[in-house]
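Chemist: The sequence and its predicted three-dimensional model are supplied below.
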Amino acid sequence: MREKATALGFDDLKIAPADGIPQAPERLRQFLSAGYHGSMGWMAETEDRRASPKTLWPEARSVIMLAMNYGPDDLPENHPLAHLEDPSTGGISVYARNRDYHDVIKGRLKELASFLVSRAGGDVKVFVDTAPVMEKPLAEAAGLGWQGKHTNLVSRELGSWFFLGSIFTTLALPPSGAEIDHCGSCRACLDSCPTDAFPAPYQLDARRCISYLTIEHAGPIPEEFRAPMGNRIYGCDDCLAACPWNKFASAAREAKLMARDDLKTPKLADLLTLDDAAFRKLFSGSPIKRIGRNRFLRNVLIASGNSHDADLLPAVRSHLSDDDPVVRGAAVWALKRLASEEIVETERNARRGKETDPDVRKEWR
């Protein structure tokens, strides 16, 4: 199994018993009770099935956990946060700079699962982040790594730039043994967060997390988080990049997970011109396509407002009449950030008494 997994592009394979995360239900309940899941109602709706693999599939006896590395190339010179040095560009999370990992990994998992069945029998189910499966606690129980203080999985061999996939099986396979926590007194990940999204070590309030705000959150982004977002337009890697265990990370081996050059540091000026058709073309096969043009453009407009680049003003103004009210509101906020007080006043006077769009009126007030 390990040899086959390596041949398929996986970087590690470990096994956990299907009942190996007894602490997960209570931790999940506390997370949901605190409201830390924000608008991700599907987490509460699937709480029972999510809390235990045995609830999701009672016949499961073992869970094979796989890791596939997606580390950025040329580390440490090509730092994953290099985009922060140029506010005229947009920052896209490392994992989303090429193909959708669901498409890449699921086919490999199915092939590995078929290999297992052909050699040992049993029934199998494969999952890649699309079902109510708590991959990180299972990966910790299997020994792939441990959940760090930023709640992401960390490996002593791989760092934290890797995807997880799982194969549930009715076979009773020998467990690998759980990994222990190696964070020690380090709090680099907690201190790096631009929006203070960690109320305590090992706890994440998604409502304050830039990854959640730019990807899962559908409405206007709360104003208190707009300036701290900087030029992060899809996801955020700050807490991952801060982890010292990433000194052991390596670049992705899978070509489909290697960053496209045009998505490493895309120019905001170019992204502001995207209509729906151009957005779909640019992000065809990318996980970014899932959030749609309007939500993506909302993020780009906020980054534009933080750019201090007055050359973006014409492109920002063009979105004051966008069909989507959230885009219009983000355009107003960006315009106010970019324009001088004189320009802001001129715009106000031009629109005063004539504005019929309640979303834009609210932003101007």
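Modeler: Structure's in. What do you need?

Chemist: Going by C-alpha atoms from here, please, whenever you check contacts or count neighbours.
Modeler: Will do.

Chemist: Next secondary structure element downstream of whatever helix or strand residue 332 lives in?
Modeler: Assigned by DSSP states H and E, residue 332 belongs to helix 325-338. Next helix or strand after helix 325-338 toward the C-terminus (DSSP H and E): helix 341-351.

Chemist: Flag every buried residue along that following helix.
Modeler: Buried positions in helix 341-351, judged by neighbour count with 16 or more other Cα atoms under 10 Å: residue 344.

Chemist: relative orientation of that helix and helix 325-338 in degrees?
Modeler: With axes from the mean of the first three to the mean of the last three Cα atoms, to 10 degrees defining the directions, helix 341-351 sits at 140 degrees from helix 325-338.

Chemist: picking that back up, packing partners of the helix holding residue 332?
Modeler: helix 292-305, helix 313-317, helix 358-364 (3 or more Cα pairs under 8 Å, 6 or more residues apart in numbering; DSSP states H and E).

Chemist: Pull out the buried positions in the longest one.
Modeler: When neighbours are counted by 16+ other Cα under 10 Å, the buried residues of helix 292-305 are found to be 293-305.

Chemist: Alongside the first one, take a look at this:
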Amino acid sequence: MKLLITGGAGFIGSHFVRYILKEYPTYHVVNVDALTYAGNLANLNSVADSDRYTFVHADICDRTKLDQVLFETGVDAVVHFAAESHVDRSIASPGKFVETNVLGTQNLLESARLHGVGTFIHISTDEVYGSLGATGYFTEDTPLAPNSPYAASKASSDLFVRSYFETYGMDTRITRCSNNYGPNQYPEKLIPLSIERALRGLPVPLYGDGQNVRDWLHVYDHCTAIDAVLHHAKPGSVYNIGANNEWNNEDLLKKIFTILDMPTSQIVPVRDRLGHDRRYAIDATSIKKNLGWSPTYSFEDGLKETIDWFANQIQNQPLGR
């Protein structure tokens, strides 16, 4: 199989590129990435010289380039990670999120349709469902109710993907995952930002009262779930991916400082984010039952691995951020 992976130089995308090349020795990967601030080809140093890996520097908003790549490569499937993904940035610059996440996705869908791509997997987020109260879980049937410009842009792209299945009969599949963490993550998201700032002796911000809850999923477990969807899911399907690993932000930061064996005095409350969703929680029953997937990482082990990776980076090659 030949896969086109968009956003393959980013955090989750680069993990998936490496995962596929390791697990499937006959597969070829074409990585299309615009190399924005969050894309880093160093994430792919271990596979850069592989004859089964090809990198193309391109933006998914460039339809002409997409057509050229799909025509020349003849890929069997698209796995679409490329997106603007940071909520704070979407609040400051929502237009960029519409351009990349909505228009870019529609560009990619249309190009894939016209060039006969067999399967199109769209990587989305649980944020499209909005916010939960103290109880309950998101299922695949939960209505979309996005509350941030980022979540709205992803919900919009989800609907375009669905429409290409319903209208054109394309084999599209959508995954909606909970918050990812792990090595290589760009340090603007909560876990890598907090680890890096703690290690550098800087204040670690905590939004509002610190009681916002997220379900945390190790990036490797996310990759195995996408693998299951790629190889076993039905056209038109939607799967939620989560680890039933809920933490409120305050307790999560305290957990990080406990593992670091550092005092929590660096944690500094800051004004809450605009439109900050209170709680996300995924019901992953469907992917477990229908595709046989389950997460393998314990949060303790995954968090220690992530902290060790950032500590090694800071010690041996300061990130300079």
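Modeler: Nice, I can see it. Computed from a prediction, not measured in an experiment: that's the story for all the values here.

Chemist: Got a TM-score for the pair?
Modeler: For this chain pair, the superposition-based TM-score is 0.23 by TM-score structural alignment, normalised by the length of the second structure; 129 aligned residues with a Cα RMSD of 6.7 Å.

Chemist: quick one, helices of the stretch 201-321 of the second structure?
Modeler: Ranges of helices in the stretch 201-321 of the second structure, per DSSP state H, counting those that start in this stretch, are 219-232, 249-260, 285-291, 299-316.

Chemist: Tell me which of those helices sits most buried.
Modeler: Greatest average neighbour count among these goes to helix 219-232 (a mean of 19), per mean count of other Cα atoms under 10 Å.

Chemist: name the helices or strands packed onto that helix?
Modeler: Helix 219-232 of the second structure packs on helix 11-23, strand 171-177, strand 179-181, strand 238-241, helix 285-291, going by 3+ Cα pairs under 8 Å, 6+ apart.

Chemist: can you redo those as TSV with distance to residue 161 of the second structure?
Modeler: Listed next are these as TSV, based on distance: least, Cα to Cα, whole Å:
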stretch	distance to residue 161 of the second structure
helix 11-23	19
strand 171-177	7
strand 179-181	21
strand 238-241	11
helix 285-291	19
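
Chemist: Any idea how far apart the tips of stretch 114-127 of the first structure sit?
Modeler: 14 Å (Cα to Cα, to the nearest Å).

Chemist: same question, stretch 114-126 of the first structure
Modeler: Stretch 114-126 of the first structure stretches 10 Å from its first residue to its last (Cα to Cα).

Chemist: hang on, the earlier thing: mind checking which of the helices of the stretch 201-321 of the second structure is nearest residue 196 of the second structure?
Modeler: helix 299-316 (6.6 Å; Cα to Cα).

Chemist: what's the closest one packed up against?
Modeler: Applying 3+ Cα pairs under 8 Å, 6+ apart, one finds that helix 299-316 of the second structure contacts helix 190-199, strand 213-218, helix 249-260.

Chemist: Between the ones you listed, which one is closest to residue 121 of the second structure.
Modeler: Residue 121 of the second structure sits nearest to strand 213-218 of all those, at 19.0 Å, using Cα to Cα.

Chemist: Output the contacting helices and strands for that closest one.
Modeler: By 3+ Cα pairs under 8 Å, 6+ apart, strand 213-218 of the second structure packs against strand 179-181, strand 246-248, helix 299-316.

Chemist: Distance to residue 108 of the second structure added to the ones you listed, as JSON lines?
Modeler: JSON lines is the format used below for these (distance: least, Cα to Cα, whole Å):
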{"stretch": "strand 179-181", "distance to residue 108 of the second structure": "24"}
{"stretch": "strand 246-248", "distance to residue 108 of the second structure": "34"}
{"stretch": "helix 299-316", "distance to residue 108 of the second structure": "33"}
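
Chemist: Out of the ones you listed, flag the one nearest residue 79 of the second structure.
Modeler: Comparing those by Cα to Cα, strand 179-181 comes nearest, at 17.1 Å.

Chemist: what residues does that closest one touch?
Modeler: If you take Cα atoms under 8 Å, 6 or more residues apart in numbering as the criterion, strand 179-181 of the second structure is touched by 191-192, 214-219, 222, 306.

Chemist: can you rerun that using 6 Å?
Modeler: Contact with strand 179-181 of the second structure is made by 216-219, as judged by Cα atoms under 6 Å, 6 or more residues apart in numbering.

Chemist: picking that back up, rebuild the helices of the stretch 201-321 of the second structure as CSV, extending it with distance to residue 152 of the second structure.
Modeler: Converted to CSV, the helices of the stretch 201-321 of the second structure look like this (distance: least, Cα to Cα, whole Å):
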stretch, distance to residue 152 of the second structure
helix 219-232, 22
helix 249-260, 23
helix 285-291, 24
helix 299-316, 29
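
Chemist: quick one on the thing from earlier: would you mind giving the helices and strands packed on helix 325-338 of the first structure as TSV with distance to residue 338 of the first structure added?
Modeler: Putting these into TSV (distance: least, Cα to Cα, whole Å) gives the following:
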stretch	distance to residue 338 of the first structure
helix 292-305	6
helix 313-317	7
helix 358-364	14
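
Chemist: Many thanks, I have nothing further to ask.
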